[in-house]
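> below is the sequence, then the predicted model.
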Amino acid sequence: MQSKAVLFDMDGVIVNSERYWVETEQEEILPSAVEGTPDASETTGMNFREIYDYLEERNEMTASKDEFVASYEEAARDIYGEQVALQEGFEELLADLREDGRTLALVSSSPHDWIDRVLDRFDLREAFDRVISAEEIDGKSKPEPDVYEYAAEQVGVGPEDCVAVEDSTNGVQSAKAAGMRAVGYRNQSDEELDLSAADAVAASPAELREILLGE
């Protein structure tokens, strides 16, 4: 059965930001905030404010939460404002999904001001029926289902009729826990994340297009 709504994660799916975030986290943010060398892949897809709490439970921290958050905010200005590129063929994919009658949403753990930078830079503000940030809800971020349950309510489509496109283990788990189908997207970053829980996995923009339009 064809999905009625397609929900896109932003980082690593709409834009190729994960490669920059992984590099920035591993080389700058985490070494300045955490004792030792935590695995950045464990927190991929999580809200950056919750990453501090996650790390604090498991490591000795060498920076305050305010300092940690400020380092992410500074990095975001550069990554979204200067470095990222839009996924190849993404605008055409959205147009074809729209013509196919799908409802389209962006669903991200990132705050709205980061999302706004991407929407404005690539002129995508009118491309989605709903733009949803995890900061809108009083719940837990991915891998918990909260943000996708909320997204289904906001687009007015039952979770069983939604498909989420996610590049991370946490994102796929979140969508599946919310009762949605999930398409894992391998975004050619240096991370080889476990997407085995997804209903299908795309290794390129062409494969993602084929999966979504061929449901």
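Structure received. Numbering: from 1, shown residues only.
> going forward, measure contacts and count neighbours with C-alpha atoms only.
Noted.
> list the contacts for L124?
By C-alpha atoms under 8 Å, 6 or more residues apart in numbering, the contact list for L124 reads V118.
> mind listing what the nearest residue to Q26 once chain neighbours are set aside touches?
Nearest residue to Q26 in three dimensions, chain neighbours excluded: A40, at 6.7 Å (C-alpha to C-alpha, 6 or more residues apart in numbering). Under the criterion of C-alpha under 8 Å, 6+ apart, the neighbours of A40 are V22, E25, Q26.
> pasting the second one now:
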Amino acid sequence: MGNVCEASRPMEKAAIAILFDFDGTIGNTETPAMEVAFWELAPYLVDADASKLEQEKLAWIQDNAGKAFEFMLEDCEKARAEAGLKSIAETQKAKAEPEDVVKVVDAARKRFKLPPLHEAKYDNLLEQQKGETNIALMVLATPCDGIEKLLQDLKKIGVPFCICTTSGKPRVPICVESMGFVRYFPPEKIHSGESDFTPSKFKPEPDVYQKGARTEGYATQDCVAVEDSVSGVGSASNAGCGFIIGYVGATHIPEEKKESHAKDLLSGRKSKNLKGANIVVRNLSDALPLMKFFLAEREEGRAIEPGTIPPNALTNLKGQYYVAEKAELKDEY
């Protein structure tokens, strides 16, 4: 009888919650999504050279990772206007894209099981990007290494978590379903800066992190954010998240760029307080000991200075990590 009473007693609420970015953090979706975006914009890039598109693609993806397509579109339109070229919509209507570029683009689109450029049936390029990204990711979305074990471990210790992403719906729910992650992230656990606000609130705006924390029933200072982009770190910082873990282990960040990307996540250049991630890890297996450390600190009412990491937080880390500076624990008042 005692066991029955014990089992029926509600579990005590954990002191923290975890707020995950999605692309490049939970899902290895950044590369295919960015490739689709590149090939959609390629016919309209100023001075696009058909013979160099494949080589230019990687640099373009690295420069635009984590950026909403709306902003990529704005940049492209601005460059075309400055070059005296017609708008994308006018060019599409006239089917005036360079023929040699279209040939290369159509070959790339075929790899993603997308129709030739001039057979795409959308009202505008933004709608095309949303629809075609969904199609590609239904097949290509895969989990980041180590994420499922991390989610399982968080469930075991009773720490809640959700998704806080710039990316829209239904794209993210489609990816979650194709990866078999609905059991971790049912619809109410997916928060979108693009889809959940009118007008949309893209990172580094704080809104999506504030919404995720509020929905889970936590103050943002009691939340850990896990991010792979500078704008995402800025969003988490601007929302007041108590601890920010940067992640550079996903496939869209090449090996030779991981250190420089980590330094960017630590820089705080998109944060109003100019403070970046507390720490950046290459392996998600190192996220759990960091989360447990923050959990213990919050249980004692202590906070960690933004952009810093206490030395004793590093004790149980096994993989490579990057930090900007080390600081002693700070009591929160």
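Yep, it's here. Computed from a predicted structure; not experimentally measured.
> just give the TM-score of the two.
The pair, once superposed, lands on a TM-score of 0.84 when counted by TM-score structural alignment, normalised by the length of structure 1; 212 aligned residues with a C-alpha RMSD of 2.7 Å.
> count the neighbours of whichever residue in structure 2 pairs up with V163 of structure 1 for me.
V163 of structure 1 maps onto V224 of structure 2 when the alignment is built from TM-score structural alignment. The local packing of V224 of structure 2 (other C-alpha atoms under 10 Å) involves 24 other residues.
> mind listing what V224 of structure 2 touches?
I16, A17, I18, L19, C241, G242, F243, I244, I245, M291, F294.
> repeat the analysis, applying 7 Å as the threshold.
V224 of structure 2 is in contact with A17, I18, L19, C241, G242, F243, I244, counting by C-alpha atoms under 7 Å, 6 or more residues apart in numbering.
> if you map those onto structure 1, which are still there?
Using both residues aligned by TM-score structural alignment, their matches' C-alpha atoms under 7 Å, structure 1 keeps these contacts from the contacts of V224 of structure 2: A17, I18, L19, C241, F243, I244.
> quick one, strands of structure 1?
5-8, 103-108, 130-133, 162-166, 181-185, 200-202 (DSSP state E).
> what would those look like in a markdown table with distance to E82 of structure 1?
Shown next, in a markdown table, are those (distance: least, C-alpha to C-alpha, whole Å):
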| stretch | distance to E82 of structure 1 |
| --- | --- |
| strand 5-8 | 22 |
| strand 103-108 | 20 |
| strand 130-133 | 22 |
| strand 162-166 | 23 |
| strand 181-185 | 23 |
| strand 200-202 | 27 |
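> wait, which of those strands is closest to S32 of structure 1?
strand 103-108 (25.6 Å; C-alpha to C-alpha).
> for the closest one, the distance to its chain's centre please.
Its chain's C-alpha centre and that of strand 103-108 of structure 1 lie 10 Å apart, by C-alpha atoms, centre = their mean, to the nearest Å.
> that one - contacts with which helices or strands?
Judged by 3 or more C-alpha pairs under 7 Å, 6 or more residues apart in numbering; DSSP states H and E, strand 103-108 of structure 1 is in contact with strand 5-8, strand 130-133.
> with structure 2 overlaid, report how far the last one is off on average.
Averaged over the aligned pairs, strand 130-133 of structure 1 sits 1.2 Å from structure 2 after superposition, using mean C-alpha distance after the TM-score superposition for structure 1.
> residue range for that strand in structure 2?
Counting by TM-score structural alignment, strand 130-133 of structure 1 corresponds to 189-192 in structure 2.
> right, and the helices and strands packed on strand 103-108 of structure 1 - which one's nearest R98 of structure 1?
Comparing these by C-alpha to C-alpha, strand 5-8 comes nearest, at 9.8 Å.
> ok, R117 of structure 1 - contacts?
Y80, G81.
> same thing but 10 Å
A76, R77, I79, Y80, G81, D123 (C-alpha atoms under 10 Å, 6 or more residues apart in numbering).
> same check on P160 of structure 2?
Contacts of P160 of structure 2 (C-alpha under 10 Å, 6+ apart): 13-19, 151, 154, 184, 189, 216-217, 223.
> quick one on the thing from earlier: just name the most buried of the strands of structure 1.
Mean neighbour count (mean count of other C-alpha atoms under 10 Å) peaks for strand 162-166 among the strands of structure 1, with a mean of 27.
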